[in-house]
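Colleague: Below: sequence and its predicted model.
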Amino acid sequence: MPPQKVLFIASEDEENLSVRYPAAALIKAGHSVEIAPFSVPNDTVRVLTQIKNFRPGLVAISMAFQCKAPAFFDLTRKIRAAGFSGHITVGGHFPTFEYRKILEAKMGIESVVRFEGEQALVELAEFLEGKRDLSSVSNLVYWVGSKIHENPTIDHFPDLNALPFPVRSDRPQVRLGENFATLVASRGCWHSACAYCCIGAFHARKKGQRHALRSVENIAKEIAWLYHKQGVRLFQFHDDNFLQEKEADNIVRLDGLMAALEHEKVDYDSTAFLIKARPDSITKEVATRLWKLGIVGVFLGVENATGTGLEALIRGSKLHHIDRAFELLHLHGIIVTYNLLIFHPDATLDEINENILFMKNHPMYPFDFGRAEVVAGSPLERQVMKEGLIRGSWPNWDYRIKDPLVDQMFRINLATFRRPEAGYSRLAHTLIALAYRAHVVQRLYPGKAAQQMDGDTRDLIVRSNMVVLDHILKMYALTARLVSKKDLDDLAGSIHTGCLAFIKEAEQITRRMDRLQMAEKKFRQAGVPGEVQISSFLRKLFRV
């Protein structure tokens, strides 16, 4: 048989590296590949049309997000109902652990690729070509008669430096006003123990460490291609931990990456980077190098600002690590954004009080808050099942928090902050993006207008955080009594009004940033960078 046509289906709000790496491996092996974005159910018709036009022999569906699994299940049924008779396989963190339930549901899915997919999908394509037996396809699970058969799994990381760079779109995405790309410098996590995370289990069968690194030279070559060929200036590393455990290793790696970028003629003074990091990885020497490299924003893994909460979530970090990280990153002009998992099975009101105090003491930083959710393969999943706390139904489990008042507070949160129309989730994401963008603009286009927008952004974040905090306190107060529907509606309405006003302010600042970035690029092309911020007349003209 000829080489296979392979269609990947995945959420693609940005270039999804979990399918773009396997896509590159398949192309290298001689197969044809297309990617069909499926981020919301409204994408269904377009996906079905793409299948009809491309006529693939293999459809590979990435189910990275457990919460979206029902939508992908429904899509699979519709693909079969539309007459597709080829092979459908699914992969990702969720199917890796829930492969048996997925196959037993008999939704038209023929196989599940567990763990990493590059080698497995190339081998599956070879099976469809008639070049190998299905039993020899690594990491594959499938039906044999009335039984589910599990093929042997690969017990080591692939050579990350030998993998072809992920498939990229012909034109780069634009995020925060700049040509943008995502990339990863590693796989796995050196901590691999957090209660709510499945990464440790995902790599548990591997020999040795559960963390593998690309060389700095390999990373720099990919950045250089994006920088020189696509004009990318904003890069976001999606590593679960961009930094390593030991300071000395981070210093060597960051110095080496800067040297490798210089060798590739990448002017990292003209680029900006966003990363995720654990608080215990941030030291003075590391923060200095992050600043020098051009890291403008860090999504910091705070997760809980109490000793008992950090212990319950098996974070492995301490409160003094969090305080040190905030202080050092602030001193280096790097914006911190964070999330607080104030709700978890063992959460107490005292713990929530401490987390609220932390929010109050850090008013300049955009944040979100919520519950540690159950994901397949995680220690949390095992805990709530063992302790009889599990509620709801597969695949989107719910659970009961042991303290009834905390559980009630969480339910109030769902009925108010998390109402679809409340606007809080949108506000939290908007302010995180705006904070990053203010720092991107400050780095790439320094000047009076950029400083003013940064100041306006900081002011908005502080005012918004105070209002959000006030509503969290109102939610807290409701836990002390019987709550009526009117109580919930009143709180939700107040949250909606406040969030909507702040979102409108954020949108106004965003439009100013749009105009400044556009004007700066035009003036730079004309050989007069910064002129638009120097001249008061031009600032008025461009409304920046």
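Modeller: That came through, no problem.
Colleague: switch to C-alpha atoms for all contacts and neighbour counts from now on
Modeller: OK.
Colleague: Can you spell out which helices and strands pack onto the helix ranked longest in the chain?
Modeller: For the chain, the helix with the greatest residue count under DSSP state H is helix 485-525. Judged by 3 or more CA pairs under 8 Å, 6 or more residues apart in numbering; DSSP states H and E, helix 485-525 is in contact with helix 404-415, helix 424-444, helix 448-478, helix 531-534, helix 536-542.
Colleague: Comparison target, given below:
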Amino acid sequence: MSLRVLLLNPPHGSIGSRVPAEQLPPLGLLSVGGPLLDAGFTVELLDADLHNLSVEEIRHRVLRCAPDVLLVGHAGSTSAHPVVVQILEVLRPVLPGVPFVYGGVFPTYHWHDILERHPEVDIVVRGEGERTVTTLVQALATGADLNDVPGLAVRRAGQPHATSAASMILDLDEYRVGWELINHADYSYWGEQRAVVVQFSRGCPYPCSYCGQRGFWTQRRHRDPVLFAAEIARLHRDHGVQMFNFADELPTGNRAAWKAFLEALIAEDVPVTLVGSTRAGDIVRDADLLPLYRKAGVIRFLLGIESYDQGTLASIRKGATTKDDREAIRLMREHGMISMATYVVGFEEERDLDYWRSFQQLLLYDPDQIQLLYITPHRWTPFFDTVAHRRVIQTDVTKWDYKHQVLASRHVPPWRVLLWFKLMELGVQLRLRMLWRSLTHRDAAYRHAMRWYYSVGRRVWMHEVAEFLRSFGRLREGMTVREFWGESLSAHEEALARVPRRREPLLRAAD
């Protein structure tokens, strides 16, 4: 029996989704869609985030699709959860016999609460979904017992029940991305460049206590470098994709594999642009490879610096040094690449002097771009245990997206935290050295990237200030983090079952 599967990407109200007039395709759902298509199922994607559809418009479009199975998920998993629930509540009465499947990082860990509180959700997919969802839909088609499908959470005798953990996918090339589910012309980034999100590797070996992704992927793995480069080249040649945004936590983690990828992409001879995130230590390690980075198309890496205090870095188990951070920024500039340095507010309960010192450190680091974020504790991370006693000031879960204050600070009220936050952004990005560099840099790609960043950043800056002023009266210290979310789930941080690694050559033989 061939089932019609609808993949639903819900609208997301975060600043990153709505302020820039550009959207990226939902890689997670496309990664599930490819294996479902290959298994013989009819698959359609409804990207409600692309056009910010209302719940009523989503209802109409879902009914027109007439799915046999509805699968919903979003990359902004925690902050998208209330919207997912709202949509499924509206759809349940009009699709009474259709299984509603919910996947993503947040439901992977909160499956028990979701099945207990939200009867409209039938099945939760825990962990990576390519194999699990395909096996699930095959079981639904044949009427097989879902308790035999690893990686699910279902109701058994009316109670939430988790099946065995799914084994991680060691061969990431075993399942393909369903690119045919989208119209590439609908998606752009970096100033109207046709764009997609790609993933070379999954997982990260570093034990950062606050990271909500490390345990979800459980163990680091990477794709075949040559096959991955060939896929990027094909997307450029066949669909005109220019910009590739890496979803990896650490694409550079394996130096040999990353070098092989860069060389393979250079050999493909396609004019593409690559952006992503990595660790400053990998940039320093790869000082001799940085000419390959730039030649392959890397224009920007976000450096997960997080803090400029060595004690804080040690407490969150970052495993980084301020020396490497500064050197990475210098090396990237030397090789024509843009460094975006992060600073996260709230690891400690800062005082005004701490903000002043952080501002001085940001100026000393001299990054091309900065991204300031608010610490947002996830229930399944070890960091949750260290802040479980702190007070919550933001009870709207849609605001738990790193761009809104969610935790109270004993020493600095929310309005002054925002003031420091926004003044630090202005002070760093509008320094004369940076403005001059943006205007006079010899590389046109660098100048374009900086103009785009300043254009988007200006709108986001004003939006964040206006939004805070509108909500200021509702920010009140309330329950603790533990009372708000429940007991810690950090003991279950690893979502997948580890499997023994096979010793394989770095590259496959060409087909």
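Modeller: Now that the structure is in, tell me what you want to look at. Since the structure is predicted, the reported quantities are computational estimates derived from the model, not experimental observations.
Colleague: What would you report as the TM-score here?
Modeller: Overall, the chain-to-chain superposition scores 0.75 on the TM-score scale (TM-score structural alignment, normalised by the length of structure 2); 434 aligned residues with a CA RMSD of 3.7 Å.
Colleague: Quickly compare the helices and strands packed on helix 485-525 of structure 1 and say which is most buried.
Modeller: helix 424-444 (a mean of 21; mean count of other CA atoms under 10 Å).
Colleague: Quick one: map Glu15 of structure 1 onto structure 2.
Modeller: Matched to structure 2 by TM-score structural alignment, Glu15 of structure 1 sits across from Pro25.
Colleague: Assumed that match was part of a helix.
Modeller: No: judged by DSSP: H, G, I helix; E, B strand; the rest coil, Pro25 of structure 2 forms no part of a helix; its state is coil.
Colleague: show me where the stretch 201-350 of structure 1 has strands.
Modeller: Secondary structure of the stretch 201-350 of structure 1, counting by DSSP state E, counting those that start in this stretch: strands at 211-213, 234-237, 272-277, 295-303, 335-343.
Colleague: ok, average deviation of the fourth one from structure 2?
Modeller: In the superposition with structure 2, the aligned residues lie an average of 1.1 Å away from strand 295-303 of structure 1, counting by mean CA distance after the TM-score superposition for structure 1.
Colleague: do the same with the third one
Modeller: Comparing strand 272-277 of structure 1 with its match in structure 2 after superposition yields a mean distance of 1.2 Å (mean CA distance after the TM-score superposition for structure 1).
Colleague: ditto for the last one
Modeller: For strand 335-343 of structure 1, the mean distance from the matching residues in structure 2 following superposition reads 1.6 Å, by mean CA distance after the TM-score superposition for structure 1.
Colleague: counterpart of that strand in structure 2, which residues?
Modeller: Going by TM-score structural alignment: strand 335-343 of structure 1 matches residues 338-346.
Colleague: one step back: nearest approach to Val45 of structure 1 belongs to which of the helices and strands packed on helix 485-525 of structure 1?
Modeller: helix 424-444 (26.4 Å; CA to CA).
Colleague: could you check the angle strand 272-277 makes with that closest one?
Modeller: Inter-element angle recorded for helix 424-444 of structure 1 and strand 272-277: 130 degrees (by axes from the mean of the first three to the mean of the last three CA atoms, to 10 degrees).
Colleague: which other helices and strands contact helix 424-444 of structure 1?
Modeller: Partner elements for helix 424-444 of structure 1 (3+ CA pairs under 8 Å, 6+ apart): strand 272-277, strand 295-303, strand 335-343, strand 367-371, helix 448-478, helix 485-525.
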